[in-house]
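K.L.:
Below is the structure, and that's it, no one-letter string:
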């Protein structure tokens, strides 16, 4: 049986960031990806937003890694010439009854040590975004957008420069992990690894059950699809525009790509499916009018005919509909008793922003250097 130093399962943005860190720490790293290319699932089907860390409970892993990840990601993008833009975000209160919620969000951002937000009243908003309708808004200057594909390419290049390797079209089909062994079954052969990281995203809980068997520390996955519609015609906005957050998501917001084109989404559409292998990524075009109604709350002149189906993504949630969103869950030996093994569960938004900070935490725990 082949003996490996470190195996990372899943070549999304978080898996690549972790693999890069481990390789730069001197470990020989192999990344296994079941698809034919890296980053084809959650990492390629999101808003590509660099989040500021406003929304998450103080002290949570989401808050900590998002705020630190925001700073690390901007530095990394500048260092590696990765296309990005700090365009800023406006979180809007569309009626006076929402002003107290907006104030609470500003306090939450302060508690989380985010880059300070600026309160803008109705007149100030009209000056910077004339077509926006809102009573007030918070301007988040550290929110931006990034080319996620270029980001993953840079992480992969760093991994390979440090001696690591990515192997695609090579799923982990089974194996056995316990305190005595870490065996992974691949296509026709088995390998054993000193370190194992399950960064399989949507498939992480199912993979953990394959490797450990039934265990109460493995969460039950829930899948929330988000549809996106793009805007045909001229985009009048310079900032990202967000309504106040909902329980399962951040509301149907307006984001920009690096060419200035506008798209709207995601909504929250819970999927009643047994596992992530049967996800349907087609846009549900029947949701177009609901999108238009939500958008008109802050952009009243929208013509619904200008909305065109674009793409979908699926959030790898670990809480059921109606339940408050869970924190990121890093399942290490403290949960399962297997040294050198880490499973990442529920890495939904802000996972893209947090990728470099999550990589620091995971590497430190696996290599016993803190965190």
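P.N.:
That came in fine, so what should we check first? Computed from a predicted structure; not experimentally measured.

K.L.:
Only C-alpha atoms from now on, for both contacts and neighbour counts.
P.N.:
Noted.

K.L.:
Leaving out sequence neighbours, find the closest residue to residue 176.
P.N.:
residue 211 (4.7 Å; C-alpha to C-alpha, 6 or more residues apart in numbering).

K.L.:
Which of the three states applies to the one you found?
P.N.:
Following DSSP: H, G, I helix; E, B strand; the rest coil, residue 211 is assigned to helix.

K.L.:
Neighbours of it, how many?
P.N.:
20 (other C-alpha atoms under 10 Å).

K.L.:
measure it to residue 336 for me?
P.N.:
11 Å (C-alpha to C-alpha, to the nearest Å).

K.L.:
Show me which residues of stretch 261-272 are buried.
P.N.:
Across stretch 261-272, burial judged by 16 or more other C-alpha atoms under 10 Å covers 261, 262, 263, 264, 265, 266, 267, 268, 269, 270, 271.

K.L.:
So which of those sit within helices?
P.N.:
Among those, no residue falls in helices (DSSP state H).

K.L.:
Which stretches in the stretch 151-300 of the chain count as strands?
P.N.:
165-167, 174-178, 181-185, 190-198, 222-231, 240-242, 253-256, 262-265, 269-271 (DSSP state E, counting those that start in this stretch).

K.L.:
between these, which gets nearest to residue 138?
P.N.:
Nearest to residue 138, of all these, is strand 240-242, at 9.7 Å by C-alpha to C-alpha.

K.L.:
For the biggest helix by length in the chain, which helices and strands make contact with it?
P.N.:
Determined from DSSP H, the single longest helix within the chain is helix 61-80. Counting contacts by 3 or more C-alpha pairs under 8 Å, 6 or more residues apart in numbering; DSSP states H and E, helix 61-80 packs against helix 351-366.

K.L.:
ok, structure two:
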């Protein structure tokens, strides 16, 4: 029976970043690492259905994993993108406040400073009109380090680099059970081929569950896992609408964030090709459907008009949807990443990642480093 040193389940941007960081780390330089993905290719779910924004680390609770890993990950990500000449643009972002929101905007600035984001600039109404003539607001914060990324190019690069270091990538490979054995795990998988399904079992010394929307399901298939350590999954859907014609903005435009930071409001982003889009909204749902409700168009227009009053409803077109793997519900306080090792769940050699929503793309390389640090600490215990 085959045996690997490390098995990673889930080849979204986080799984790819962990595989890459492991492959170039000192302790795992000669390790056998396999990266499994049940979809036909990498990054097919959450990682390909988001705003493709490089976040600054502004909104998150101070000293939370989201805040610390976003701020650290932003620098790692920009350095990586520049080193490998991958598509990205540091456009900057404007967080726009209306007349009654100036105090809340001040609080956002203070929170950002607590998180180590010290480059925000206060913009008054006149400065805002000069920067973005089509935007209306009483005041704004300019975040110069916010940018955009071609997430597919980035993920492909991570996979190429990991494979060049010996990582084995296996798509159409679903983990159906994880069994504990002395000093290893027995992994039961099913491989999907053109001619049908094939069972494939192997051993690994360490197992990393970063299966995104399926992380909770996989955790409950792990022998010996106490369900109390598996946070409830809350599916939070977000639709995007594209906007035809040239973009009237030179920056990303964000309204004030929603209560409890469930979402960052229906904002404008631009992709690498220059396509303007608005979204996402937030809607807690019961199933993983990516159908877009075209009837939301009026609701989007009303939200966008607050900062872009000349928006043309005829130019809005349903584009795509994504689902965030939240671990808090709509009435809960803002949630954080959960990255669990045996000090939490008691199973040595197992790392589990839950709630890998935004800013996981920005934080991905820092998440990889964090996971390696956990694994190294556990090896010394």
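P.N.:
Received, thanks. Note that the structure is a prediction, hence the values are computed from the model and not measured.

K.L.:
quick one on the thing from earlier: any idea what the residue nearest to residue 176 of the first structure aligns with in the second structure?
P.N.:
Matched to the second structure by TM-score structural alignment, residue 211 of the first structure sits across from residue 222.

K.L.:
Confirm for me that that match is in contact with residue 176.
P.N.:
No - taking contacts as C-alpha atoms under 8 Å, residue 222 of the second structure lies outside contact range of residue 176: 9.0 Å.

K.L.:
all helices for the stretch 101-250 of the second structure, in order.
P.N.:
Here the stretch 101-250 of the second structure has its helices, by DSSP state H, counting those that start in this stretch, at 102-114, 125-131, 151-164, 215-219.

K.L.:
Need those in TSV (columns: mean neighbour count and distance to residue 236 of the second structure).
P.N.:
TSV is the format used below for the helices of the stretch 101-250 of the second structure (neighbours: other C-alpha atoms under 10 Å; distance: least, C-alpha to C-alpha, whole Å):
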stretch	mean neighbour count	distance to residue 236 of the second structure
helix 102-114	17	23
helix 125-131	15	32
helix 151-164	19	21
helix 215-219	21	15
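
K.L.:
Of the ones you listed, which is nearest residue 360 of the second structure?
P.N.:
helix 151-164 (11.8 Å).

K.L.:
Provide the aligned range in the first structure for that closest one.
P.N.:
Aligned using TM-score structural alignment, helix 151-164 of the second structure spans residues 148-161 in the first structure.

K.L.:
how much does the matching stretch stray from the second structure?
P.N.:
For stretch 148-161 of the first structure, the mean distance to aligned residues of the second structure following superposition is 0.7 Å (mean C-alpha distance after the TM-score superposition for the first structure).

K.L.:
Show me how far stretch 291-301 of the first structure is from its chain's centre.
P.N.:
On the basis of C-alpha atoms, centre = their mean, to the nearest Å, stretch 291-301 of the first structure sits 26 Å off its chain's mean C-alpha point.

K.L.:
Where in the second structure does that stretch fall?
P.N.:
Going by TM-score structural alignment, stretch 291-301 of the first structure sits over residues 300-310 in the second structure.

K.L.:
now do stretch 53-66 of the first structure
P.N.:
Stretch 53-66 of the first structure lines up with residues 57-70 of the second structure when matched by TM-score structural alignment.

K.L.:
What residues sit buried inside that stretch?
P.N.:
For stretch 57-70 of the second structure, burial by neighbour count (16+ other C-alpha under 10 Å) applies to 57, 58, 59, 60, 61, 62, 65, 66, 67, 68, 69, 70.

K.L.:
Run through the residues that contact the fifth one.
P.N.:
For residue 61 of the second structure, the contacting residues are 67, 111, 115, by C-alpha atoms under 8 Å, 6 or more residues apart in numbering.

K.L.:
just the last one next, same as before
P.N.:
Under the criterion of C-alpha under 8 Å, 6+ apart, the neighbours of residue 70 of the second structure are 55, 56, 57, 359, 360, 362, 363, 366.

K.L.:
a markdown table please, covering these and showing distance to residue 169 of the second structure.
P.N.:
Putting the contacts of residue 70 of the second structure into a markdown table (distance: C-alpha to C-alpha, whole Å) gives the following:
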| residue | distance to residue 169 of the second structure |
| --- | --- |
| 55 | 28 |
| 56 | 31 |
| 57 | 31 |
| 359 | 25 |
| 360 | 21 |
| 362 | 23 |
| 363 | 22 |
| 366 | 21 |
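
K.L.:
Check those against residue 81 of the second structure and report the nearest one.
P.N.:
Closest to residue 81 of the second structure, out of all of these and judged by C-alpha to C-alpha, is residue 362, at 11.5 Å.

K.L.:
Trace the closest one over to the first structure, please.
P.N.:
Using TM-score structural alignment, residue 362 of the second structure pairs with residue 353 in the first structure.

K.L.:
how many other residues sit next to its match?
P.N.:
31.

K.L.:
how far away is it from residue 103 of the first structure?
P.N.:
24 Å.

K.L.:
thinking again about what came up before, please name whichever of the helices of the stretch 101-250 of the second structure is nearest to residue 205 of the second structure.
P.N.:
Among the helices of the stretch 101-250 of the second structure, the nearest to residue 205 of the second structure by C-alpha to C-alpha is helix 215-219 (16.8 Å).

K.L.:
Show me what the closest one packs onto, helices and strands only.
P.N.:
Right, helix 215-219 of the second structure is packed against strand 173-181, strand 196-209, strand 350-354 by 3+ C-alpha pairs under 8 Å, 6+ apart.

K.L.:
Looking at the ones you listed, spot the one closest to residue 19 of the second structure.
P.N.:
Taking C-alpha to C-alpha, strand 196-209 is the member of these nearest to residue 19 of the second structure, at 10.0 Å.
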